[in-house]
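**Q** No sequence on hand, only this structure:
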């Protein structure tokens, strides 16, 4: 295990140190008491790992996910570097054990810090399971992506798992990646078209100053993956829900939103031509099915795995936000839409191949 410790424990230890330095710098610059430091460190660790939090009785389960994506990418790069040579099952088990142990330990320390601070300050102790396992999920995603597909295929053969499962998982991952990239581009275009509403949101903070303005911009950037997932759900025919209201390509029920720049893309009404935008994910699906062949089982497996991954994305990018309730893509309509689109595309490709005798 000592051989893999620098590659696995190192990134999380450096991240924890960076959180400490950042919190200390903010407290010193703001002129706050150092007694805020432990609780701030614990809360910052949980926040950058997409864990839910509660402050002054207000739940914020919809955490920004860009930092978590960066952490997962860092872990993936280190795991890929550690496993680029020939590795055994025991090597993978050692890496996984180190990763899980370090993740749980650091998150448990953060949970203790926040719980201890909650007796004095506005912090509230989060749900212990969410505080421990939400960051762990982020770190496990990094591990999964860090192990190369070649190793996963070899591992599947070793445990007598059909290689179809690995191939379907890789295909579903690529499909969702492409859908998210396109959805993110569509979202940014919508924000650009609604620049007047963005200006109105910024005007709601007249005394923000350049430091506050920079913080608002960084926070908006941190929520971009959340916005991309919500946009993907809408483009596929699902809905984005907030404050007992929702918006889809077919209808919209409006509700007052906080003056946050990213909400500028949420329309109060939906144009009659909006369903035409479903051609965007349709184009992504067409390109996807043209790059590979499908059997009936392969199409079903890919659709099922894509649905499970979509639910995981919605769970990480959505959540309860105070009085607004659930803010994010509707989990069930998004999952249903992903399954239908992927299954229909795969089945159609299979039928065409059968008809042509391929």
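**A** Structure's in. What do you need? Fair warning: this is a prediction, and the values are worked out from it, not measured in the lab.
**Q** contacts and neighbour counts: CA atoms only from here.
**A** Fine.
**Q** these two touch, right, residue 118 and residue 124?
**A** Yes - counting by C-alpha atoms under 8 Å, residue 118 does reach residue 124; the two are 4.9 Å apart.
**Q** more crowded one of these two?
**A** residue 124 (22 against 18; other C-alpha atoms under 10 Å).
**Q** Could you measure from the more buried one over to residue 279?
**A** For residue 124, the distance to residue 279 (C-alpha to C-alpha, to the nearest Å) stands at 45 Å.
**Q** can you check residue 31 too?
**A** Distance from residue 31 to residue 279, by C-alpha to C-alpha: 53 Å.
**Q** same deal with residue 112?
**A** Distance from residue 112 to residue 279, by C-alpha to C-alpha: 49 Å.
**Q** neighbour count winner among the two?
**A** Shown here are residue 112 and residue 279; by other C-alpha under 10 Å, residue 112 has more neighbours (17 against 12).
**Q** The more buried one: which element?
**A** helix 89-117 (DSSP states H and E).
**Q** mind listing what the nearest residue to residue 76 once chain neighbours are set aside touches?
**A** Distance criterion C-alpha to C-alpha, 6 or more residues apart in numbering; nearest residue to residue 76, sequence neighbours excluded, is residue 146 at 3.8 Å. Neighbour list for residue 146: 75-80 [criterion: C-alpha atoms under 8 Å, 6 or more residues apart in numbering].
**Q** gap between the closest residue to residue 224 other than its chain neighbours and residue 228?
**A** Counting by C-alpha to C-alpha, 6+ apart, residue 224 lies nearest to residue 66, which is 7.0 Å off, once chain neighbours are set aside. Distance of residue 66 to residue 228, computed by C-alpha to C-alpha: 11 Å.
**Q** Just say helix, strand or coil for residue 328.
**A** strand (DSSP: H, G, I helix; E, B strand; the rest coil).
**Q** A further structure is provided below for comparison with the first:
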């Protein structure tokens, strides 16, 4: 016999897989350990490639694995110290690659465990960030204070936890509904402002990259000469190329700050659209894009953030019918781009040893404020003027003729009723007066009682005094 089936019930094919606590913990532990091991192996493989191709470098597996420990911390954006000072200007490209690796690992764990609720993402995020924090603090502790490269254990612990935690949240945000929860808490106008702000930040980064490419192209002879100074071998050229590639995002952030007007400084060298101060710079081909003197056309870079602000205003001109609401969307976009610029500028600079090239400064606060102004002011003006205008209030509708005629008829009926009432009142008054006249005496004599009738005999009889005895 066929077993009956219940229509509309949730089948096992659409339910998320159910795991026991042991299996759940095993998946999380495997994911966290795998992200740490894969990242460490990637750093070790890169160092092995550089040392194997260098001309005078000695290659050993133990030495590469030992050198990968501080490299793993640098990839997590943890400052390291050495006898010559502190390396605080850390390359952003390895940090971005590590965050991408952790994000993919967190997303894979969420898929394997069938997580789909926001609160379920806590286990993945806490496990991955905790594993990276413990490994980072342990590496900094084992490096000690007497080694050639040192790091602070507390800074390594919390720094690794922060970097890996942000990456893990980004990995599970879409799968566990964190993005929907965030967007559900804001109105559609602010949602469009957030998207426009993210696009504005991306456009500002593209403008900085374009400015950097123009600088490298105009100074290509200097760039080529700096590559040749490295020794001319494959290993040295590869090392310089990897160094420039790792610091390429830092240079783009510096160019972004330059386009906004905040500029940047490298030791005694200070570059901005309106001011310039020369000095020595490291012999790195990437720095050949720096101008050697104040350029008259450098203030023209202000057209880039201004154009981005105009584009933001055009993109948000249809965000709402009210001009004030459109301006609010532009302000949300400007604040989003400003906060993004603040974070990027804060992590792009730092100390560079103890020589003449330190510190490398990208003024984060000034760059963020200028970014907000470049996006907000032209964007608000364009959104206010180019958007739809609110419709004028409709003219008052005149009452139809039929209604007016009915009203006139009602007024005439009321007047007729009043006339009839007055005529009735006059008739009643006349009737009352006639009745009063019937009761009154003529000629105005006073009213008296009628005399009683007398007998004939009484009339004929004289008075008693006149009668004979």
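**A** Here it is on my side, so go on. Not measured: the values here are computed from a predicted model.
**Q** on that earlier part again, could you report the neighbour count for the alignment partner in the second structure of the residue nearest to residue 224 of the first structure?
**A** Correspondence of residue 66 of the first structure to the second structure, assessed by TM-score structural alignment: residue 93. Residues within reach of residue 93 of the second structure, counting by other C-alpha under 10 Å, total 16.
**Q** same question, residue 52 of the first structure
**A** Neighbour tally, residue 52 of the first structure, other C-alpha under 10 Å: 23.
**Q** residues contacting it?
**A** Contacts of residue 52 of the first structure (C-alpha under 8 Å, 6+ apart): 46, 59-63, 126, 130-131.
**Q** any idea which residue sits dead centre in the second structure?
**A** Centroid-nearest residue in the second structure: residue 194, 3.9 Å away (criterion: C-alpha atoms, centre = their mean).
**Q** Run through the neighbouring helices and strands of the strand or helix carrying that residue.
**A** Assigned by DSSP H and E, residue 194 of the second structure belongs to helix 188-218. Judged by 3 or more C-alpha pairs under 8 Å, 6 or more residues apart in numbering; DSSP states H and E, helix 188-218 of the second structure is in contact with helix 248-260, helix 303-315, helix 323-348.
**Q** out of those helices, nearest to residue 459 of the second structure?
**A** Among these, the nearest to residue 459 of the second structure by C-alpha to C-alpha is helix 323-348 (119.3 Å).
**Q** okay, the angle between that closest one and helix 248-260?
**A** 130 degrees (axes from the mean of the first three to the mean of the last three C-alpha atoms, to 10 degrees).
**Q** Now residue 259 of the first structure: closest residue in space, sequence neighbours ignored.
**A** Leaving out its chain neighbours, the residue that sits closest to residue 259 of the first structure by C-alpha to C-alpha, 6+ apart is residue 201, at 4.7 Å.
**Q** how about the one you found, secondary structure?
**A** helix.
**Q** wait, it sits on residue 257?
**A** No - assessed by C-alpha under 8 Å, residue 201 of the first structure is found out of contact with residue 257, at 10.2 Å.
**Q** out of those two, which sits in the more crowded spot?
**A** Between residue 201 of the first structure and residue 257, counted using other C-alpha under 10 Å, the more crowded position is residue 201 (17 against 12).
**Q** Pick the most deeply packed of the helices and strands packed on helix 188-218 of the second structure.
**A** Mean neighbours per residue, mean count of other C-alpha atoms under 10 Å, is largest over these for helix 248-260, with a mean of 26.
**Q** those strands in the stretch 51-200 of the second structure, which residues are they?
**A** For the stretch 51-200 of the second structure, the strands defined by DSSP state E, counting those that start in this stretch occupy 80-82, 85-87.
**Q** Packing partners of the last one?
**A** Spelled out, it's strand 85-87 of the second structure. Judged by 3+ C-alpha pairs under 8 Å, 6+ apart, the packing partners of strand 85-87 of the second structure are strand 80-82.
**Q** Mean distance between the strand it packs on and the first structure after superposition?
**A** Its matched residues in the first structure lie on average 1.8 Å from strand 80-82 of the second structure after superposition (mean C-alpha distance after the TM-score superposition for the first structure).
**Q** Please state the offset of that strand from the chain centre?
**A** 37 Å (C-alpha atoms, centre = their mean, to the nearest Å).
**Q** Tell me the residues of the first structure aligned with it.
**A** With TM-score structural alignment applied, strand 80-82 of the second structure matches the range 53-55 in the first structure.
**Q** On the three-state scheme, the residue mapped onto residue 217 of the first structure from the second structure is what?
**A** Counting by TM-score structural alignment, residue 217 of the first structure corresponds to residue 241 in the second structure. Under three-state DSSP, residue 241 of the second structure falls in the helix class.
**Q** tell me the contacts of residue 241 of the second structure?
**A** Residue 241 of the second structure touches nothing, counting by C-alpha under 8 Å, 6+ apart.
**Q** Same check on residue 253 of the first structure?
**A** Contacts of residue 253 of the first structure (C-alpha under 8 Å, 6+ apart): 245-247, 268-269.
**Q** Would you mind finding the match for it in the second structure?
**A** By TM-score structural alignment, residue 253 of the first structure lines up with residue 277.
**Q** For residue 10 of the first structure, give its distance to residue 74 of the first structure.
**A** Residue 10 of the first structure is 11 Å from residue 74 of the first structure, by C-alpha to C-alpha.
**Q** the more surrounded of those two?
**A** More crowded of residue 10 of the first structure and residue 74, by other C-alpha under 10 Å: residue 74, with 20 against 15.
**Q** Helices of the stretch 1-150 of the second structure, residue ranges please.
**A** For the stretch 1-150 of the second structure, applying DSSP state H, counting those that start in this stretch gives helices covering 21-53, 61-75, 92-113, 121-143.
**Q** Using CSV, lay out those together with distance to residue 180 of the second structure.
**A** Compiled in CSV, the helices of the stretch 1-150 of the second structure are given as follows (distance: least, C-alpha to C-alpha, whole Å):
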stretch, distance to residue 180 of the second structure
helix 21-53, 24
helix 61-75, 31
helix 92-113, 16
helix 121-143, 14
